[in-house]
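Asks: Kindly return the folded structure for what I paste below:
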Amino acid sequence: MSRILIAEDEPRIAAFVQKGLRANGFTTAIASDAQEALNMVLGSDFDLMLLDLGLPIKDGLTVLEELRGQGAKLPIIILTARDDIKDKVAGLESGADDYVTKPFSFEELLARIRLRLRSYQQDTTKGEETNLVVGNLLLDLRTRKVKIANQEIDLPAREFILLETFMRHPNQVMSREQLLDRVWGYDYDPGSNIVDVYVGYLRKKLGSKTIETVRGMGYRLRR
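Replies: Have a look, this model is predicted:
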């Protein structure tokens, strides 16, 4: 499940886009100013960013330039009311992957998002290992299949993402806050017990000793 950051300071637009994306299976987070957007992209793993040019604190083009300058490679789609050709050219030359002018059709935005994600995922998987292996666990990132001791098991999307997160950090303690951020998104209720519930689901399918509880700290996938 792809994670999308919506950098938009207009609450009505941000809520509209977020609702549509979640209805289509995406995990989302919202940044309402430029500095928050920068911190969130550089501090977490997002697959795509929707960037409004008229953000508070810094202009969206500045955010774009800073992100590209610091090596952020995720697709960035500019989302703005500015329709002047010079603004479009400036955005694309600063490193944007696409440009959508407000007001826009959500269906068009969704199509552009899916196109950019497909291109990005194809680029990032070229020449890379598509399997994660930890102990007797194998997770295939392309087919979205999981095997334990060569026995294939079925995992719904959220459980798959949670297991993938653990397998990318074997033997590392992951706090509930980190797991909420990576699997459910920044704006999920931090007081929820959803992490514990889903760890329980994984334990039932993988074995009770596979994921260890580290008291007062979080969880760890044992090799």
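
Asks: rest of the way, CA atoms for contacts and neighbours
Replies: OK.

Asks: Please identify the buried residues of stretch 101-117?
Replies: Thr101, Leu109, Arg112, Ile113, Arg116, Leu117 (16 or more other CA atoms under 10 Å).

Asks: I'd say the last one and Pro75 touch.
Replies: Right, Leu117. Yes - here Leu117 reaches Pro75: they are 7.2 Å apart, a contact under CA atoms under 8 Å.

Asks: Which neighbours do the two have in common?
Replies: By CA atoms under 8 Å, 6 or more residues apart in numbering, Leu117 and Pro75 have these common neighbours: Asp47, Leu48.

Asks: after the helix or strand where Ile4 lies comes which helix or strand?
Replies: According to DSSP states H and E, Ile4 maps onto strand 3-7. Tracing the chain past strand 3-7, the next element assigned as helix or strand by DSSP H and E is helix 11-23.

Asks: which other helices and strands contact that next one?
Replies: Helices and strands touching helix 11-23, by 3 or more CA pairs under 8 Å, 6 or more residues apart in numbering; DSSP states H and E, are strand 3-7, strand 27-31, helix 106-125.

Asks: out of the ones you listed, which comes closest to Asp52?
Replies: strand 3-7 (6.0 Å; CA to CA).

Asks: which residues make contact with the closest one from outside it?
Replies: Under the contact criterion CA under 8 Å, 6+ apart, strand 3-7 has outside partners 14, 17-18, 26-34, 37, 41, 45-52, 55, 185.

Asks: now the other sequence, so there's something to compare against:
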Amino acid sequence: MAIVSIITGNMAISSVYWIHGTAILARAKTSPLLGRGSQVFNAALSQSNRMSIRRGLSMELMEALVVDDDPAVVAWIARLLREDGWHVHVAASVREALLMIHRTPIQVAIVDFELPDGLGTEAVQSLRKTVPDAAILMLSGYSDDDAVVNGLMAGADDFMHKPVSASVLRARIAAVLRRHTMPDRLTVGDLRLDRQSRKLAGTNGEVQLTAKEFQLLATLMGRPGEVVARATLLADVWGYDFDPGTSVLDVALSRIRQKVSSVSAQSTIVSVRNVGVQITSH
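Replies: Okay, the predicted model is just below:
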């Protein structure tokens, strides 16, 4: 299956094929033909997520591990991570990954599902035991549900199918890191958002949130008073690296506003035209 344009700086890999998990780069070209809207969206998303990745992490602790036996994939992911300030370690097998895990305090790991000497889930399980708070993402060239289930059950925080764009990969890393660094309870004004129960409480009572509502509200409450770009919200909550041109975000925001107003008279969610969304309290 071919990808249409993976954006890497000012280059676009225009023909990348995945055959049984192996990447074959057919050709690359400069100046990808992107619409103005896509360029603006991806620029905003990239900048926002780079800030999110760095927030709360000291440079000396930013250790990342990429586990994949495909040199092209490793080089691409490693370059993205280094651009975002990570010190990158690489491994091409389960054995190499296990050695690295016991030698280095890994903060983020991106692990391929199928490796030459076994499944990446073995490395995931070891890392989860060694560094319980590590952010772990798995990749696979296969789209079967069993791989996803096995990866998540082994301890991965997220599972992505190849190919994946740079903006989505960055957004997923940022989202997983926020979940790991998020306190059990977020507070803005009289609002209290419980991570475990997904309940929102305020002066006037409490209300249950759906998974998407929780993700959306947690992103906003984690940055009180800050205007969060719509591009960031779409990527973090729905995994979009483009503006889908639908009202999915606006519908979700409408539901959250209703729930916030039902439990609080102090806090409001405000849309800033052409900028993003913020939660405020008075």
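
Asks: For the second structure, which segments count as helices?
Replies: With DSSP state H as the criterion, the second structure has helices at 36-54, 71-83, 94-101, 120-130, 145-154, 166-181, 211-221, 230-238, 248-263.

Asks: Now render those helices as CSV, adding distance to Gln278 of the second structure.
Replies: CSV is the format used below for those (distance: least, CA to CA, whole Å):
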stretch, distance to Gln278 of the second structure
helix 36-54, 14
helix 71-83, 28
helix 94-101, 39
helix 120-130, 34
helix 145-154, 32
helix 166-181, 17
helix 211-221, 6
helix 230-238, 10
helix 248-263, 11
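
Asks: Could you say which one of those comes nearest to Ala201 of the second structure?
Replies: The closest of the helices of the second structure to Ala201 of the second structure is helix 248-263. By CA to CA, the value is 6.4 Å.

Asks: and stretch 6-15 of the second structure, how far from the chain's centre?
Replies: Taking CA atoms, centre = their mean, to the nearest Å, one finds the center of stretch 6-15 of the second structure at 20 Å from the center of the full chain.

Asks: just to revisit the earlier point, quick one, which of the helices of the second structure gets closest to Thr30 of the second structure.
Replies: Ranking the helices of the second structure by proximity to Thr30 of the second structure (CA to CA) places helix 36-54 first, at 14.2 Å.

Asks: Provide the aligned range in the first structure for that closest one.
Replies: Using TM-score structural alignment, helix 36-54 of the second structure lines up with nothing in the first structure.

Asks: now stretch 91-107 of the second structure
Replies: If you align by TM-score structural alignment, stretch 91-107 of the second structure falls on residues 31-47 of the first structure.

Asks: what do you get for stretch 138-151 of the second structure?
Replies: Using TM-score structural alignment, stretch 138-151 of the second structure corresponds to residues 78-91 of the first structure.

Asks: How about residues contacting that stretch?
Replies: Under CA under 8 Å, 6+ apart, the answer for stretch 78-91 of the first structure is 50-54, 61, 64, 96-103.

Asks: In the second structure, what range does the strand holding Ile4 of the first structure match?
Replies: Using TM-score structural alignment, strand 3-7 of the first structure pairs with 63-67 in the second structure.

Asks: average distance between the matching stretch and the first structure?
Replies: Following superposition, stretch 63-67 of the second structure is found to deviate from the first structure by 0.8 Å on average (mean CA distance after the TM-score superposition for the first structure).

Asks: that older thread, tell me the buried residues in the match of stretch 91-107 of the second structure?
Replies: Buried positions in stretch 31-47 of the first structure, judged by neighbour count with 16+ other CA under 10 Å: Ala31, Ser32, Asp33, Ala34, Ala37, Leu38, Met40, Val41, Asp45, Phe46, Asp47.

Asks: so what's the first one up against?
Replies: Yep, that's Ala31 of the first structure we're talking about. By CA under 8 Å, 6+ apart, the contact set of Ala31 of the first structure is Leu5, Ile6, Ala7, Glu8, Asp9, Ala37, Met40.

Asks: May I ask which two of those are separated the most?
Replies: So, these by CA to CA: farthest apart are Asp9 and Met40, at 14.8 Å.

Asks: shouldn't Asn42 of the second structure be in contact with Ala166?
Replies: No - judged on CA under 8 Å, Asn42 of the second structure makes no contact with Ala166 at a distance of 9.4 Å.

Asks: chain center to the match of strand 3-7 of the first structure, what's the gap?
Replies: On the basis of CA atoms, centre = their mean, stretch 63-67 of the second structure sits 15 Å off its chain's mean C-alpha point.
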